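Trainee: Sequence first, predicted model second:
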Amino acid sequence: MENHDTPKLGNQLCFPFYVIAKEMTALYRPFLDELGITYSQYLVMMVLWEKDGLTVNQIGEKLYLDSGTLTPLLKRLESKGFIIRKRKKEDERVVEVFLDDAGRNLQQKACEIPRKMQEKLNLSTEDLLELKQTVEKILNKIR
């Protein structure tokens, strides 16, 4: 006997979001493999390309990541020579993150990724903007 109150996967808003997140990350993978970074590392790099010298906490706030998740990402980026982590002189508990030369050079290579993704998705700029605005509206309601 079927229970009509049972949630159905096809009726859930969360499932398409889950699938899109997974599939979008997979679409980015070939472009990021060329740069030698993962999607999570790409997010960190974009934050630093916008504003270099942020603290670990500031990066975490922008990406909605805690320091336990962020620290291993930063260590890997540092081992690849893309960033430098420095303890703040005034307060050694605070770690600041700076782009290294290789990280700045990576920015130039990454500039093509948004265009390549738009081509791969075959969506107009207007469609992408509308989709982004809708998703941001939902995200703002969740926060």
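Mentor: Arrived safely, thanks for sending. Computed from a prediction, not measured in an experiment: that's the story for all the values here.
Trainee: contacts and neighbour counts: CA atoms only from here.
Mentor: Will do.
Trainee: quick one, what contacts the residue nearest the centre of the chain?
Mentor: Central residue of the chain (CA atoms, centre = their mean): L43, 3.1 Å from the mean position. With contact set as CA atoms under 8 Å, 6 or more residues apart in numbering, L43 has these partners: L63.
Trainee: For the closest residue to L106 other than its chain neighbours, give its distance to R85.
Mentor: Spatially, and ignoring its direct neighbours in sequence, L106 is nearest to L35 (7.1 Å; CA to CA, 6 or more residues apart in numbering). L35 sits 21 Å away from R85, taking CA to CA, to the nearest Å as the criterion.
Trainee: One more: I59?
Mentor: 12 Å.
Trainee: between the two, who's got more neighbours?
Mentor: I59 (23 against 19; other CA atoms under 10 Å).
Trainee: one more structure, for comparison:
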Amino acid sequence: MFGIRDLPADWFTKPISYGAAHDRVRRVHGRADMHVCVDCGHRAQHWSYNGDSEFEQSGEIHYSHGAKTFLRWSTDTDAYSPRCRFCHAAKDYGFTRAPWTPADLDALAALKGMTVAQQAARLGVSPSTIDRMRRALRERG
């Protein structure tokens, strides 16, 4: 990690790639999983661009599996916040909240030892929701 005085003069204005922006964030702030999610308090997994930087850049990103998407990023490392997977998706795609509450996760934890199908039947949700809830339980710690 380094201080603002150690930054090159063109740190904020020089165009950089999406990957380079995230590399900078990790160098300045450390790994996301060493922080808590700013939205829900669970352990973070991602650095999430807040979308409010005067140094915003954007472009089309091509993934190795052939998909492509249009993304925004910033050269300003303070324009990022640590977020868990769900809150990151909520921020980027407008989801409002998980379809379950902390009490729902507690109820699922009490059903430990049952199969996914049994838990889904007991809680009245789909097996895929149980899978996501189990992931949320693991992330909650």
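Mentor: Noted; the coordinates are in hand. The shown structure was predicted, so the numbers you read here are calculated from the model rather than taken from an experiment.
Trainee: Superpose the two chains and report the TM-score.
Mentor: Once superposed, chain against chain, the TM-score is 0.21 (TM-score structural alignment, normalised by the length of structure 2); 51 aligned residues with a CA RMSD of 4.9 Å.
Trainee: just checking, the residue nearest to L106 of structure 1 touches Q107?
Mentor: No. With contacts counted by CA atoms under 8 Å, L35 of structure 1 stays clear of Q107, the gap being 9.7 Å.
Trainee: S58 of structure 2 and V25 of structure 2, how far apart?
Mentor: The separation that S58 of structure 2 has from V25 of structure 2, given CA to CA, amounts to 16 Å.
Trainee: Could you check which of the two has the larger neighbour count?
Mentor: Using other CA under 10 Å as the criterion, S58 of structure 2 and V25 rank with V25 on top: 24 against 14.
Trainee: helices or strands next to the longest helix along structure 2 in the packing?
Mentor: Using DSSP state H, we find that the single longest helix of structure 2 is helix 127-140. Applying 3 or more CA pairs under 8 Å, 6 or more residues apart in numbering; DSSP states H and E, one finds that helix 127-140 of structure 2 contacts helix 102-110, helix 116-123.
Trainee: Buried residues, the last one. List them.
Mentor: Along helix 116-123 of structure 2, the positions that meet the burial threshold by neighbour count (16 or more other CA atoms under 10 Å) are V116, Q119, A120.
Trainee: Check stretch 78-87 of structure 1 too.
Mentor: Buried residues in stretch 78-87 of structure 1 (16+ other CA under 10 Å): E78, F82, I83, I84, R85.
Trainee: can you redo these as a markdown table with secondary structure?
Mentor: Shown next, in a markdown table, are those (DSSP: H, G, I helix; E, B strand; the rest coil):
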| residue | secondary structure |
| --- | --- |
| E78 | helix |
| F82 | coil |
| I83 | strand |
| I84 | strand |
| R85 | strand |
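Trainee: So of these, which two are at opposite extremes in space?
Mentor: Taking CA to CA, the two most distant members of the buried residues of stretch 78-87 of structure 1 are F82 and R85; they sit 10.3 Å apart.
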